[in-house]
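> here is a sequence together with a model predicted from it:
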Amino acid sequence: MSHSSELIAEDIEQYLKAHEHKGLLRFITCGSVDDGKSTLIGRLLFESKLLFEDQLAAIESDSKKYGTQGTEIDFALLVDGLAAEREQGITIDVAYRFFSTNKRKFIVADTPGHEQYTRNMFTGASSADAAILMVDARHGILTQTRRHSFLMSLIGMRHVVVAINKMDLVDYSKARFDQVVEEYREFARQLELPEITFIPMSALKGDNVIEHGHNMPWYHGPSLMAYLETVEVDEEYLQRAPFRIPVQWVNRPNLDFRGFTGMVASGVIKPGDAIRVQPSGKTSKVSRIYTFDGDLDEAVAGQSVTLLLEDEIDISRGDVISGIEQPAQTADQFETTVVWMHDTPLLPGRPYLMKLGTQTVSATVTKIKHQVNVNTMEQMAAKQLDLNGIGVCTLSLDRAVAFDPYQESQDTGGFILIDRMTNNTVGAGMLRFALRRSQNIHMQHVDIDKQSRALTKGQKPAVLWLTGLSGAGKSTIANLVEKKLHARGNHTYLLDGDNVRHGLNRDLGFTNADRVENIRRVAEVARLMADAGLIVLSAFISPFRGERQLARDLMEDGEFFEVFVDTPLEVAEERDPKGLYRKARRGELKNFTGIDSAYEVPEAPELRVNTATMSAEEAADAIIDALRERGVIA
């Protein structure tokens, strides 16, 4: 190794040691487009002396090519890494950057300002200790300023700086600063933001970013850097909160060691402390706090540890270990706030997966109570949530989970919703409180069960779910199958789409939301009938895979048979027994499946029948044969 290389290595080692024990603050910059977020971060990086000579040379070159600041360095280009961002002068992705000062280390997230990228901002804010909300002094409070402020109040952001930027373009006017401050305060009275600090600045010129400068002698508050170096970080706050550790995995390397591993979400735990495990409610005491580097005398928020207990109790991944004095709550129904983050809308009744802490459960939004207009804070009626929509919803889970209200703990009160078919994250939300019926309604034990009822009928309960386009022949085939089963002495019931809409579902239309609710109700009825020991035949278009999966999940393994009546659209349209396709083509019938509403083809049905190549009688016989092969009938 050369002498110069040794010096460089020595410098790096000294640098790392100097920063090793500093506290860390995570913060975001947000606000409307072109309010100066990226320029501010570039200025912070530049002033912190963390740029190498080649980076400075590159940014000077890029400033001449892409920059918007004439001959000056365009600091925004230090952050806007995507080519599309540099060419358009906007931020699309969330850009994370690290820098440090003598007092603290920082990770900053530069979040997008465009409305269509609101979900990116929400993602960046979810792990931040503080937020810098950029406001252009010339334009004041804009729609996206309000939107981002509302999102920050939703996620419980405790420290917010309203950075009124570009003061150099309004001649550093105190009157203009005061006007924008009052405008924001008027709006913020409707929000739950506990701490708001207003700082006038020019990110481009550097005024009040690191030091005060001489252009605004009327301002006597802290510079932005002074604020960031002293604001309380969440780790300090979380250590004062009740103890929580969501169990990530059960550590059992041998018969003499059984520990429960996870990251401490809040509070402090010591050997000898009494704990309660939720949702089971079982109690014990901590005997050891184990880590790879040895046992600890205590564990605090942010540390990953393995707890060993004095008693052998059943604990699984997803359970929450709490301090015994203030344990987590348990429930399976909640009022929540949901931020929708996908192009496909949220529909009540559609099943999703919910990830809460380390546990993943099945979840259904049963009702959208209202949607929030972020400009006016008005509560509006809504049947669905579209991309970037924010709504207060009731949420039902398939089992009780341990939780805390989001305002008390983001780790045990914040969740994401996942599409069951694609595994895409489609929404994020906050648990507000458990619904009372979650504790007041319990399953009543009955002595006669499904097996007993089916035994007296000499058959196995099953649900035959016929799905396909209108005119495919579902009802005809289902009717023939029921006649054949009845002739054999089987006990059946046929649920038909048109018939059900005359009674149980007469209040539903044909919007996507109503279609989802239609199938949800039918699936629940089919489950009850299967519990009675019947063979249930369901003939519904049921166009969405998610709802068919919901119906399948309600049944026990081997009870659900999806039969895809696979008839090409042109064949079904040529038959058109009710004249519906002709009406849809003329525009007289909206949301008609196959024309202006999608049909999602089954991916792995138990049986596929094509009525373009086989008769209804042949299709019915194929279904009877399939039931016999699977042991449903003898």
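Arrived safely, thanks for sending.
> could you use CA atoms for every contact and neighbour count after this?
OK.
> how deep is the residue nearest to residue 208 when sequence neighbours are not counted tucked in, by neighbour count?
Closest residue in space to residue 208, ignoring its immediate chain neighbours: residue 223 at 4.7 Å, by C-alpha to C-alpha, 6 or more residues apart in numbering. When counting by other C-alpha atoms under 10 Å, one arrives at 19 neighbours for residue 223.
> surely residue 223 meets residue 198?
No: if you go by C-alpha atoms under 8 Å, residue 223 and residue 198 don't touch, sitting 10.1 Å apart.
> picking that back up, ok, now which ones touch the residue nearest to residue 208?
Neighbouring residues of residue 223 by C-alpha atoms under 8 Å, 6 or more residues apart in numbering: 199, 208, 209, 210, 211, 212.
> report all helices and strands that the longest helix along the chain contacts.
Using DSSP state H to define each element, the chain has its longest helix at helix 512-531. Applying 3 or more C-alpha pairs under 8 Å, 6 or more residues apart in numbering; DSSP states H and E, one finds that helix 512-531 contacts helix 450-457, strand 462-467, strand 535-539, helix 545-554.
> how does it look with 10 Å?
With contacts taken as 3 or more C-alpha pairs under 10 Å, 6 or more residues apart in numbering; DSSP states H and E, helix 512-531 sits against helix 450-457, strand 462-467, strand 492-496, helix 497-500, strand 535-539, helix 545-554.
> and whatever helix or strand residue 361 lives in, what's buried?
Assigned by DSSP states H and E, residue 361 belongs to strand 359-373. The neighbour-count criterion (16 or more other C-alpha atoms under 10 Å) identifies 359-372 as the buried residues of strand 359-373.
> please compare the first structure with the one that follows:
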Amino acid sequence: MPIQSPPSSLLRLATAGSVDDGKSTLVGRLLYDTKSVLADQLDAVTKASVDRGLSTPDLSLLVDGLRSEREQGITIDVAYRYFATPRRSFVLADTPGHVQYTRNTVTGASTAQLAILLVDARKGVVEQTRRHAAVLALLGVPRLVLAVNKIDLVDYDEETFRVIAKEFVAHATSLGYPDGSVLALPVSALVGDNVVDRSDRTAWYRGPTLLEHLESVPAAPDPHDAPFRFPVQYVIRPRTPEHPDYRGYAGQVAAGTIRRGDEVVLLPAGRRSTVARIDTPDGELAEAVAGRSVTLLLTDELDIGRGDVIASPGESPTLTDELDATLAWLSEKPLRPGARVLVKHGARTVPAFVEELTARFDEQKLSSVDAPDTLLLNELGRVRLRTAEPLPVDDYAVSRRTGAFLVIDATDGDTLAAGLVGAPLPNP
């Protein structure tokens, strides 16, 4: 039976920035210059560009896939792109820049190991830059790249770049980013300076190009060595003559490693069992690591359902009905103490009550306000929630998957907030 081999080098990254900073053009340039664009895609972009009266292909159209995005010339939704070089594979999330779509930035950056934050060289660090940096810090994105874009529009001026880079690095340091985790570089997404190829027009810049950095930066490893976490998505009971007694629990390994014969604990029930088999569509495995979708069979018949968590017995999640967490508030409806909401943790959704708003973070002033009356759209705040049922949760710093949750409107099902268990607000 095969043992799963480690995955090839993969970097998950996201883009962020203000409106018209050139995020989609940068991503398009990255795809185009790494020859990651199919001929029919380039033909479609060329035709659309000609229809808009342009003499050269608008590379941003490689990313802005929705008709409404192409018509308005803006990014609305998160666009995911997959590409590879001989040195590494990439999953890239291009996120919107408009303030009202900050919620999409949270989505795109939630699994990122690196974020590219763009600023316009003519404008420098602006309010949305600081907001995005605070969100990225809160989500625990370990590395940042500040791409000072449109450097060609300031005549490749070194001093302009240095001033912007110094201001942003100081801001990122205040948010908790350590030395060496932030790289600033001058680029022109439109022309291609320092994106894939080094530019002679910025001879004063001695650092790597964007692609060189992306290919060489250490990627935060999947938490294979973390305590095992397996949220159950589905219970498989085929009840066929070939499999009369088959009872499997399907899902994706959220953290850690599981092996045949390992002892596990079921939460919230607290019952223990042993892994009898690890099934996949391609056959049985001897072990599975974080990120692998499998079906677990246990030696005991237990009452397990969707939303339960199978975990390491010695290092199991905390089972609690009280969540002290940080919220990124994503709704135009304000949050107030006493609100009744739904909390979706993994595959389990339970009613909850907002006991207290303990703090609100001002990402512009890098300060906190204690006991605010409300949380408004795009604000970050600390809250205490009481859930109707205990949930098996981890601190977000320990496990992103089991330390994160959604807050949902109980009346219409709209997503109101992204929540991070135990994650403190940035503390400059």
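Ah, there it is. None of these values were measured; they are calculated from a predicted model.
> if any of the contacts of residue 223 of the first structure are buried, put those into a PyMOL selection.
Buried members of the contacts of residue 223 of the first structure, defined by 16+ other C-alpha under 10 Å, are picked up in PyMOL with:
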select buried, resi 199+208+209+210+212
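> pick the one among the contacts of residue 223 of the first structure closest to residue 90 of the first structure.
Each of the contacts of residue 223 of the first structure was scored against residue 90 of the first structure by C-alpha to C-alpha, and residue 209 proved nearest at 21.3 Å.
> ok, that closest one touching residue 40?
Yes: if you go by C-alpha atoms under 10 Å, residue 209 of the first structure and residue 40 touch, sitting 7.9 Å apart.
> got any residues that touch both of those two?
163, 201, 202, 203 (C-alpha atoms under 10 Å, 6 or more residues apart in numbering).
> contacting residues around the residue positioned nearest the centre of the second structure?
In the second structure, the residue lying closest to the centroid (C-alpha atoms, centre = their mean) is residue 110, at 1.9 Å. If you count contacts by C-alpha under 10 Å, 6+ apart, residue 110 of the second structure has them with 13-14, 104, 135-136, 138-141, 400-401, 404, 418.
> can you pick the most crowded of the residues you listed?
Most surrounded of these: other C-alpha under 10 Å gives residue 14, at 28 neighbours.
> picking up where we left off before, how about the longest helix of the first structure, which residues of the second structure does it hit?
The counterpart of helix 512-531 of the first structure in the second structure, using TM-score structural alignment, is absent.
> next: stretch 407-422 of the first structure.
The aligned range for stretch 407-422 of the first structure is 397-412, by TM-score structural alignment.
> return the residue of the first structure aligned against residue 349 of the second structure.
Under TM-score structural alignment, residue 349 of the second structure pairs with residue 360 in the first structure.
> distance check, that match against residue 574 of the first structure.
Applying C-alpha to C-alpha, to the nearest Å, the value for residue 360 of the first structure to residue 574 of the first structure is 46 Å.
> and residue 463 of the first structure, by the same measure?
Taken as C-alpha to C-alpha, the span from residue 463 of the first structure to residue 574 of the first structure is 30 Å.
> next one: residue 152 of the first structure
Distance from residue 152 of the first structure to residue 574 of the first structure, by C-alpha to C-alpha: 55 Å.
> neighbour-wise, which of residue 463 and residue 574 of the first structure wins?
Neighbour count, other C-alpha under 10 Å: between residue 463 of the first structure and residue 574, residue 463 has more, with 26 against 12.
> and residue 49 of the second structure, that's in a strand?
No: using DSSP: H, G, I helix; E, B strand; the rest coil, the assignment for residue 49 of the second structure is helix, not a strand.
> give the contact list for the equivalent of it over in the first structure.
Taking TM-score structural alignment, residue 49 of the second structure has residue 63 as its aligned residue in the first structure. Residues near residue 63 of the first structure by C-alpha under 10 Å, 6+ apart: 57, 69, 70, 71, 72, 73, 74, 75, 76, 77, 78, 86.
> again, only using 6 Å
Contacts for residue 63 of the first structure (C-alpha atoms under 6 Å, 6 or more residues apart in numbering) come out as 73, 74.
> same deal with residue 50 of the first structure?
Taking C-alpha under 6 Å, 6+ apart, one finds nothing in contact with residue 50 of the first structure.
> quick one: it from residue 56 of the first structure, how far?
10 Å.
> now residue 608 of the first structure
64 Å.
> neighbours of residue 91 of the second structure, just the number please.
So residue 91 of the second structure, with other C-alpha under 10 Å, has 15 neighbours.
> where's it, which helix or strand?
If you go by DSSP H and E, residue 91 of the second structure is part of strand 89-94.
> with the first structure overlaid, how far apart is that strand on average?
Here the mean offset of strand 89-94 of the second structure against the first structure after fitting is 2.4 Å, by mean C-alpha distance after the TM-score superposition for the first structure.
> which helices and strands sit right next to that strand?
strand 10-17, strand 79-84 (3 or more C-alpha pairs under 6 Å, 6 or more residues apart in numbering; DSSP states H and E).
> that's a strand at residue 213 of the second structure, yeah?
No: read with three-state DSSP, residue 213 of the second structure is helix and lies in no strand.
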